[in-house]
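Engineer: How does the following fold in three dimensions:
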Amino acid sequence: MAKRLMQDIVAGLTTTSDKIRALLREGYLRAEVAAFLEIRYQHVRKVAIDAGIEGGLQRGIVVLPPQKLKSNIKERIAIDFLVDAGFKKLGHWVAKEGGISLFAPVSKDPGVYAFVIDDQIMYVGITRKGFHRRMYNYQRGHHRQRTSHRINGIITEQITAGVVVDIYGATPPALEWNGLPVNAAAGLEAGLIELIQPPWNKMGIEPVG
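Structural biologist: Just a heads-up that it's a prediction; the model follows:
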């Protein structure tokens, strides 16, 4: 059954929360509702959770027609957007004598990770060797590994100033396209960088670790 038009659903509703609930119950995605009402995704998410509305989340693989490719988003995107998609908190960085360290060991799974400050996504990267190994490279910050050295400096500056830098990650499944292997993690990293434009990602996609 086709969904009603958004403008018809919200006609006569006075509060933003009422509009959000009505659109979600009609079957629209949280991201679609946020874009239509021109509000932040976190607002839609909070209303949905408070109302016990579990729908509005996109799952699985969706093939988009060329004309529907998403353009870059100028404002910062909160980590809630990625958590709803399946990202999980892995830990956070802490200061140690002479550098930085992890508060606790992180997963050894490979995948895509994000560094987050105050719920805002600051950096997106990928690792094939496991989150634990990649975080160790950042912790070490060797000057010959330019990306690790640069990000180490940024994290050190932030946590020295008392800022909490959280780590989130996700491990997309292996995929195939017409019988050919697809690196879902690499595609996810590239797509997120293009969509979010994280401020710590210096020149698009960073080297894989």
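Engineer: From here on, just use CA atoms for contacts and neighbour counts.
Structural biologist: Will do.
Engineer: need the strands for the protein, in chain order.
Structural biologist: Using DSSP state E, the strands found in the chain span residues 88-96, 99-102, 111-117, 120-127, 166-170, 175-177, 180-182.
Engineer: want to throw those strands into JSON lines with distance to residue 189 and mean neighbour count?
Structural biologist: Conversion of the strands of the chain to JSON lines gives the following (distance: least, CA to CA, whole Å; neighbours: other CA atoms under 10 Å):
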{"stretch": "strand 88-96", "distance to residue 189": "15", "mean neighbour count": "18"}
{"stretch": "strand 99-102", "distance to residue 189": "22", "mean neighbour count": "19"}
{"stretch": "strand 111-117", "distance to residue 189": "6", "mean neighbour count": "23"}
{"stretch": "strand 120-127", "distance to residue 189": "6", "mean neighbour count": "23"}
{"stretch": "strand 166-170", "distance to residue 189": "10", "mean neighbour count": "23"}
{"stretch": "strand 175-177", "distance to residue 189": "15", "mean neighbour count": "10"}
{"stretch": "strand 180-182", "distance to residue 189": "13", "mean neighbour count": "10"}
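Engineer: Next, the second sequence, to be compared with the first:
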Amino acid sequence: MTKAARIRGLAAEGLTTAQIADQVGVSYQHAYNVLKRCDLLGIVPRSERQPAVNRHAPSAKPPLTISRLGAGGFCRVGTWVAMQDLLVLDPALPKERGVYAFVKGDTALYVGLATKGVLRRFRSYCRPGKTQRTSQRLNAALIAAVTAGEVIDIYTAHPPDQTWNGMPMSGDAGLELGLIEAFHLPWNIRGARS
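Structural biologist: Just a heads-up that it's a prediction; the model follows:
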């Protein structure tokens, strides 16, 4: 069965475009384009849709704990704060590039890469642009958590770059990908399908 056929079939079952993209393993835009081409956008009113069935097995990945982060070289650098439903940025956050984790309690919820510096990356979470889907999603999740009284701590690590067979390797990009692939991080969409 082609991906387009699977997309059409899931639309007929009443799944949203985002749910279809996740189930088929394609981008949202790909699923949207298939549905638009077939005139299937909005065929089932949202109120009549059945709840999506998660066809993925529960995550067998272990959680990423604070102790594991600490053993891996991460340090706590701050806590997310919201005022009047806006995230407040701490200017003391690291300016260099690195890997960061959002931690609730003892468990990491999200791991990300700040290629242009942690402080600069976090600015996009505070005021996400119209096309920054990840920043918009995390902005909403962080505001919801913090305004509900949850404490979301920020941990960072700054691994050195390396070489492999004479080729340059990014230490921080490799660390981020490794963590996403190895641990259950509920706010990381990329790692949720693995």
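Engineer: Out of the strands of structure 1, which is closest to residue 18 of structure 1?
Structural biologist: Among these, the nearest to residue 18 of structure 1 by CA to CA is strand 120-127 (26.6 Å).
Engineer: Residue range in structure 2 corresponding to the closest one, please.
Structural biologist: Alignment of strand 120-127 of structure 1 against structure 2: residues 107-114, by TM-score structural alignment.
Engineer: Give me the mean deviation of the matching stretch from structure 1.
Structural biologist: Taken over the aligned residues, the distance from stretch 107-114 of structure 2 to structure 1 averages 0.5 Å (mean CA distance after the TM-score superposition for structure 1).
Engineer: related to what we said a few turns ago, tabulate the strands of structure 1 (TSV), appending distance to residue 190 of structure 1.
Structural biologist: Conversion of the strands of structure 1 to TSV gives the following (distance: least, CA to CA, whole Å):
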stretch	distance to residue 190 of structure 1
strand 88-96	19
strand 99-102	26
strand 111-117	10
strand 120-127	9
strand 166-170	14
strand 175-177	16
strand 180-182	13
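Engineer: Which one, of these, ends up nearest to residue 151 of structure 1?
Structural biologist: With respect to residue 151 of structure 1, and counting by CA to CA, the nearest of the strands of structure 1 is strand 120-127 at 9.1 Å.
Engineer: what helices or strands is the closest one leaning on?
Structural biologist: With contacts taken as 3 or more CA pairs under 8 Å, 6 or more residues apart in numbering; DSSP states H and E, strand 120-127 of structure 1 sits against strand 111-117, helix 184-196.
Engineer: Go through structure 1 and flag its longest helix.
Structural biologist: If each helix of structure 1 is counted by residues according to DSSP state H, the longest one is helix 146-160.
Engineer: so that one corresponds to what in structure 2?
Structural biologist: Helix 146-160 of structure 1 corresponds to residues 133-147 in structure 2, going by TM-score structural alignment.
Engineer: And stretch 168-181 of structure 2, what's buried?
Structural biologist: The neighbour-count criterion (16 or more other CA atoms under 10 Å) identifies 171, 172, 173, 175, 176, 177, 179, 180, 181 as the buried residues of stretch 168-181 of structure 2.
Engineer: okay, the residues you listed in CSV with distance to residue 83 of structure 2 next?
Structural biologist: As requested, those are arranged in CSV below (distance: CA to CA, whole Å):
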residue, distance to residue 83 of structure 2
171, 35
172, 31
173, 32
175, 32
176, 30
177, 32
179, 31
180, 30
181, 34
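Engineer: What is the end-to-end distance of stretch 73-87 of structure 2?
Structural biologist: For stretch 73-87 of structure 2, the first and last residues are 26 Å from each other (CA to CA, to the nearest Å).
Engineer: circling back: got the helices and strands packed on strand 120-127 of structure 1 as CSV, with distance to residue 161 of structure 1 columns?
Structural biologist: Putting these into CSV (distance: least, CA to CA, whole Å) gives the following:
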stretch, distance to residue 161 of structure 1
strand 111-117, 12
helix 184-196, 25
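Engineer: what about these, which gets the closest to residue 51 of structure 1?
Structural biologist: Set against residue 51 of structure 1 and scored by CA to CA, these come closest in strand 111-117, at 27.1 Å.
Engineer: That closest one vs structure 2, average offset?
Structural biologist: Using mean CA distance after the TM-score superposition for structure 1, strand 111-117 of structure 1 ends up 0.5 Å from its aligned counterpart in structure 2, as a mean over the superposed pairs.
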